[in-house]
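[1] give me a model of this one.
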Amino acid sequence: MATDLVRKYRLLFAVPGFRLSAVAALTAKLQPGMYAVSLLALGSHHLDYGGATLVVAAASFGAMTTPLRGRLLDRYSYAAVLWPLLALHLGTLLLFVAAARAHAGLTALFCLSVLAAVSLPPIGTLTRVMWRKAVPGDLRTTALALDSVLADFGFMIGPVAAVALARSITPDAALLVCGLLVSVAVPLGLRGAAVRAPKEAPAREHGAGPLRSAALRRVFSVAFCFFLGVNVMEVSLASYGRKGEVTLAGGALLSLIALASMAGGALLGGLPARAAQRLIHPTVPLGGNAVCLLLLAVASFVHPFLVPLACLPVGFCLGPCFASVYGTAADHAGKGEEAETQSWVAGAMMAGGGLGAAVGGWSLAHGGLAGALLLASVAWAAGAVCGARVPRLSPAVEGPRVASEASAE
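    Model (predicted):
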């Protein structure tokens, strides 16, 4: 198993242009992990904490325009979309920093936060679409698994890096580093795209885009339910041991889940292609996560020692969920709508995550840790039910299979 795992990742990184795009993906995953905390650190230095949280919320509102930017990627060349967005994003970030230093009011910072989020180049969408086109069919699950591992890494390292930069240098240092990461990701992503994934002419347009597909609407529902459960779980575990206050024990549990998620995603990428295709259907990982979360709720009742152990299977199933949702959406995406489809998945996750953060706090206050975890389990079970109605496809291979060594599976 270990030999197969290493072999498949070695073959993946041997694909022309993949290493450049993987570095672009890594920098793009670090940015969202840092961004919210960076805004909070800078905003709270010049505003009260409640005002700073509104600035962060403004970024979430702006991020909901991701499907529009995805449509632009489908319609025009990648460079024609990403370079202007990068210039606008960096300019807005600099204006935000200058406004904060000038002690501008909440309204100005709120508006700049929205504009910065609206203009953020969708590098994550670009890399997933590019890998779909450039990677041989029997390595696509490996690429999706790597994407989920990088996402976990970014969200585990990003907040810590943002706090360290804001406290050790200046309050705006972390936000400036976020801009630097995007500045690195865009040219690397474009260079990787130019090597192996030429832009195709889009198919005939339809006003509703991916939303006209019943299968994709179900996939977006799966994404919504998935991240609803994720954020309910995060909010409830973050205050483990002391209701209503973030604790070190809660942070340790979330880090443990993130590490297990990275392991689960990496192992999924090493499975034989047929086995991975069976496991990547949304019903399997989301249903497994729902059961594992029920076990975690029971463990919180029985003994505190069992809670860290019960977190491991939850995290182990979490990584494959990301690969499942994005991969299933890619399988059902229409020609010329690939980037917009991936963007709708991200938008559905953000919407579910926002609701999960609010509902998670309420359920924790009224039902305790076990009640909140049960609610997260219900959300994941609902996602698994939605996923069961998504047709299973055997996606056509775009490009050659990996020679002999990978084809022997």
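
[2] can we go C-alpha only for contacts and neighbour counts from here?
    Fine.

[3] now the strands: where do they sit in the chain?
    For the chain, no strands are identified by DSSP state E.

[4] nearest residue to the middle of it?
    The residue lying closest to the centre of the chain (CA atoms, centre = their mean) is residue 151, at 5.6 Å.

[5] pretty sure that residue contacts residue 31?
    No - in this structure, residue 151 is not within contact of residue 31 by CA atoms under 8 Å, at 10.2 Å.

[6] picking that back up, got the contact list for the closest residue to the residue nearest to the centre of the chain other than its chain neighbours?
    Leaving out its chain neighbours, the residue that sits closest to residue 151 by CA to CA, 6 or more residues apart in numbering is residue 29, at 5.4 Å. Listed by CA atoms under 8 Å, 6 or more residues apart in numbering, the contact set of residue 29 reads 124, 150, 151, 153, 154, 155.

[7] what distance do you get for residue 29 to residue 312?
    Separation of residue 29 from residue 312 (CA to CA, to the nearest Å) stands at 23 Å.

[8] ok, now residue 323?
    Using CA to CA, one obtains 18 Å as the distance from residue 323 to residue 312.

[9] residue 160 too?
    Separation of residue 160 from residue 312 (CA to CA): 22 Å.

[10] mind listing the helices for the stretch 51-200 of the chain?
    66-75, 78-101, 106-118, 123-134, 140-168, 173-196 (DSSP state H, counting those that start in this stretch).

[11] okay, the angle between the longest one and helix 123-134?
    In this case it means helix 140-168. Here helix 140-168 runs at an angle of 160 degrees relative to helix 123-134 (axes from the mean of the first three to the mean of the last three CA atoms, to 10 degrees).

[12] what is helix 140-168 packed up against?
    Packed against helix 140-168, as judged by 3 or more CA pairs under 8 Å, 6 or more residues apart in numbering; DSSP states H and E, are the following elements: helix 2-13, helix 18-46, helix 123-134, helix 173-196, helix 248-269, helix 273-279, helix 306-332.

[13] redo that, cut-off 6 Å
    Here helix 140-168 touches helix 18-46, helix 173-196, helix 248-269, helix 306-332, going by 3 or more CA pairs under 6 Å, 6 or more residues apart in numbering; DSSP states H and E.

[14] columns distance to residue 391 on top of the ones you listed, output as TSV?
    Formatted as TSV, the helices and strands packed on helix 140-168 follow (distance: least, CA to CA, whole Å):
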stretch	distance to residue 391
helix 18-46	29
helix 173-196	30
helix 248-269	21
helix 306-332	9
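
[15] another one to check against the first:
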Amino acid sequence: MVGPYRTLFSMPGAKGFVIAGFVGRAPMAMLGIGIVLLISALTGSYTTAGAVSATTAVAFAIAAPLSGRLIDRFGQARILIPLALVHGAALTGLMLCAEFGAPRWTLFAFALVTGGAATSLGSMVRARWSHLLSGRAGLHTAFSFESVADEVIFVAGPALTAGLAAAVSPYAGLVVAGVCAVAGTVAFALQRGTEPPVRTGPARSGSPITIPAVALLAGVFLAMGAVFGSVDLITVAFAAERGAKAAAGLLLGCVAFGSMLSGLWYGHREWALSLRRRFAWALVVFAVGFAPIAAISDLRLMAVALFFAGLAISPTIITIYALVERIVPAHLLTEGMSWLSTAVGFGVAVGAWAGGRLTDAFGPSDAYLFALGCALLALVTGAVGGALLHLPEGGRSEAGSAAS
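    This is a model prediction of the structure:
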């Protein structure tokens, strides 16, 4: 399994941007749960905690395609560095407002800026791989590696954040997240040798979201994001209800660990099945995997169930990114991938808000039914729109080029 991945890092500059990108996007697994832990500790309300977390996610979702389009037009370095600095400053403001008891609206204001200035660094890393491996077989392995890297972050991030909140301070996880976001993003942006060149396209290039297949995939990501956002918050409450709030990070890490292992396995294989069929089967497993969680009350059994629920996540995400890379014209690729981040962001926001309301109203076990419903919605969306994903076996689709 290691061989195909080792080959990737023999390319000049690959190790540098991968490491910096890994550090810079680590906060994506820390920010939401860090805000939930901090605000719930201060207010005692999961509804408020979910709302502040959702504000960050919505702001990111709205801003991601805009920053992606700017990066396609002006290059990564010129856009990423200013955004990283604003993001770090806004997150610091959020924590200071919480510390000194500022009016509650200030939490939402700083959450809005924090999310709006967050960067979809995973999309930037994948855009670099697409540039370096254009037309070569290693792109599937590279995308698989990046999905595995995401899951490593989701294994370590929630556990680290929850552990720091319990052992040090409710603010500690967010401090680490802010430092990683600024330092990693700036270090990534300064590596100009592997930066994709600015590509020109038609003067009136449309947005990638107007391509029907991209809109379909974004819809699937929206439903998946709602699963992730609700499970994050509900699991914190599930663990707290059993007197083990610090175990929430470990439970969420089980989801990510399952996804990480499946991503490693998926990425090293040469697949005979088409992307479209792999996408369909992954969604089936994804929906089935989340079915048992609403019926479990024991922490250890929940850890096992969440591990198996995570097994379909990486293969689904890898396949969707590969589909977008095939569909979207090269000069709009960053924006196209950013639309996936937008969809996930909106989904996470809806999931965090709904998960908080349902947890406060019915308890965490019943609230897990919402996550299952969203997993089923992702499956139905992919199945109903599957006809849009007929792709040629080689190169980018003509439909994608025409849509530009």
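
[16] between residue 323 and residue 312 of the first structure, which one's more packed in?
    Applying other CA atoms under 10 Å to residue 323 of the first structure and residue 312 shows that residue 323 carries more neighbours, namely 28 against 22.

[17] quick one: what's aligned to that one in the second structure?
    Aligning on TM-score structural alignment places residue 323 of the first structure opposite residue 318 in the second structure.

[18] how much space between that match and residue 279 of the second structure?
    Counting by CA to CA, the gap from residue 318 of the second structure to residue 279 of the second structure is 9 Å.

[19] just residue 114 of the second structure next, same as before
    Plainly put, residue 114 of the second structure is 33 Å away from residue 279 of the second structure if you go by CA to CA.

[20] give me the more crowded residue out of those two.
    For residue 114 of the second structure versus residue 279, the count of surrounding residues by other CA under 10 Å is larger for residue 114: 28 against 23.

[21] so what's whatever residue of the first structure lines up with that one up against?
    When the first structure is aligned by TM-score structural alignment, residue 114 of the second structure is paired with residue 116. Taking CA atoms under 6 Å, 6 or more residues apart in numbering, we find residue 116 of the first structure in contact with 89, 92.

[22] tell me who's in contact with the aligned residue in the second structure for residue 60 of the first structure.
    Applying TM-score structural alignment, one finds that residue 60 of the first structure aligns to residue 57 in the second structure. Residue 57 of the second structure is in contact with 115, 345, 349, counting by CA under 6 Å, 6+ apart.

[23] preserved in the first structure, out of the residues you listed?
    Retained in the first structure: none of those (criterion both residues aligned by TM-score structural alignment, their matches' CA atoms under 6 Å).

[24] could those be laid out in CSV, adding neighbour count and distance to residue 357 of the second structure?
    Shown next, in CSV, are the contacts of residue 57 of the second structure (neighbours: other CA atoms under 10 Å; distance: CA to CA, whole Å):
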residue, neighbour count, distance to residue 357 of the second structure
115, 26, 21
345, 29, 18
349, 31, 12
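
[25] make a markdown table out of those residues and add distance to residue 219 of the second structure.
    Output for the contacts of residue 57 of the second structure, formatted as a markdown table (distance: CA to CA, whole Å):
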| residue | distance to residue 219 of the second structure |
| --- | --- |
| 115 | 21 |
| 345 | 12 |
| 349 | 14 |
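
[26] the helices in the stretch 301-409 of the first structure, which residues?
    Under DSSP H, counting those that start in this stretch, the stretch 301-409 of the first structure gives helices at 306-332, 338-388.

[27] excluding sequence neighbours, find me the nearest residue to residue 217 of the second structure.
    Going by CA to CA, 6+ apart, residue 217 of the second structure has residue 320 as its nearest residue, at 6.7 Å.

[28] likewise for residue 395 of the first structure?
    Spatially, and ignoring its direct neighbours in sequence, residue 395 of the first structure is nearest to residue 331 (5.9 Å; CA to CA, 6+ apart).

[29] how many residues are close by that neighbour?
    For residue 331 of the first structure, the count of nearby residues is 16 (other CA under 10 Å).

[30] for residue 358 of the first structure, see how far away it is.
    32 Å.

[31] give me every residue that touches the aligned partner of residue 220 of the first structure in the second structure.
    Superposed on the second structure with TM-score structural alignment, residue 220 of the first structure falls opposite residue 218. Applying CA under 6 Å, 6+ apart, one finds that residue 218 of the second structure lies in contact with 340, 343.

[32] recalculate using a threshold of 7 Å.
    Residues in contact with residue 218 of the second structure (CA atoms under 7 Å, 6 or more residues apart in numbering) are 339, 340, 343.

[33] touching, residue 372 of the first structure and residue 236? I think so.
    Yes - taking contacts as CA atoms under 7 Å, residue 372 of the first structure lies within contact range of residue 236: 6.2 Å.

[34] what is in contact with those two at once?
    Shared contacts of residue 372 of the first structure and residue 236 (CA under 7 Å, 6+ apart): 360, 364.

[35] just the buried members of the contacts of residue 29 of the first structure?
    Among the contacts of residue 29 of the first structure, those that count as buried by neighbour count (16 or more other CA atoms under 10 Å) are 124, 150, 151, 153, 154, 155.

[36] residue 221 of the first structure and residue 235 of the first structure, how far apart?
    Note on residue 221 of the first structure: its distance to residue 235 of the first structure, by CA to CA, is 21 Å.

[37] kindly report the same for residue 363 of the first structure.
    When residue 363 of the first structure is compared with residue 235 of the first structure (using CA to CA), they lie 10 Å apart.
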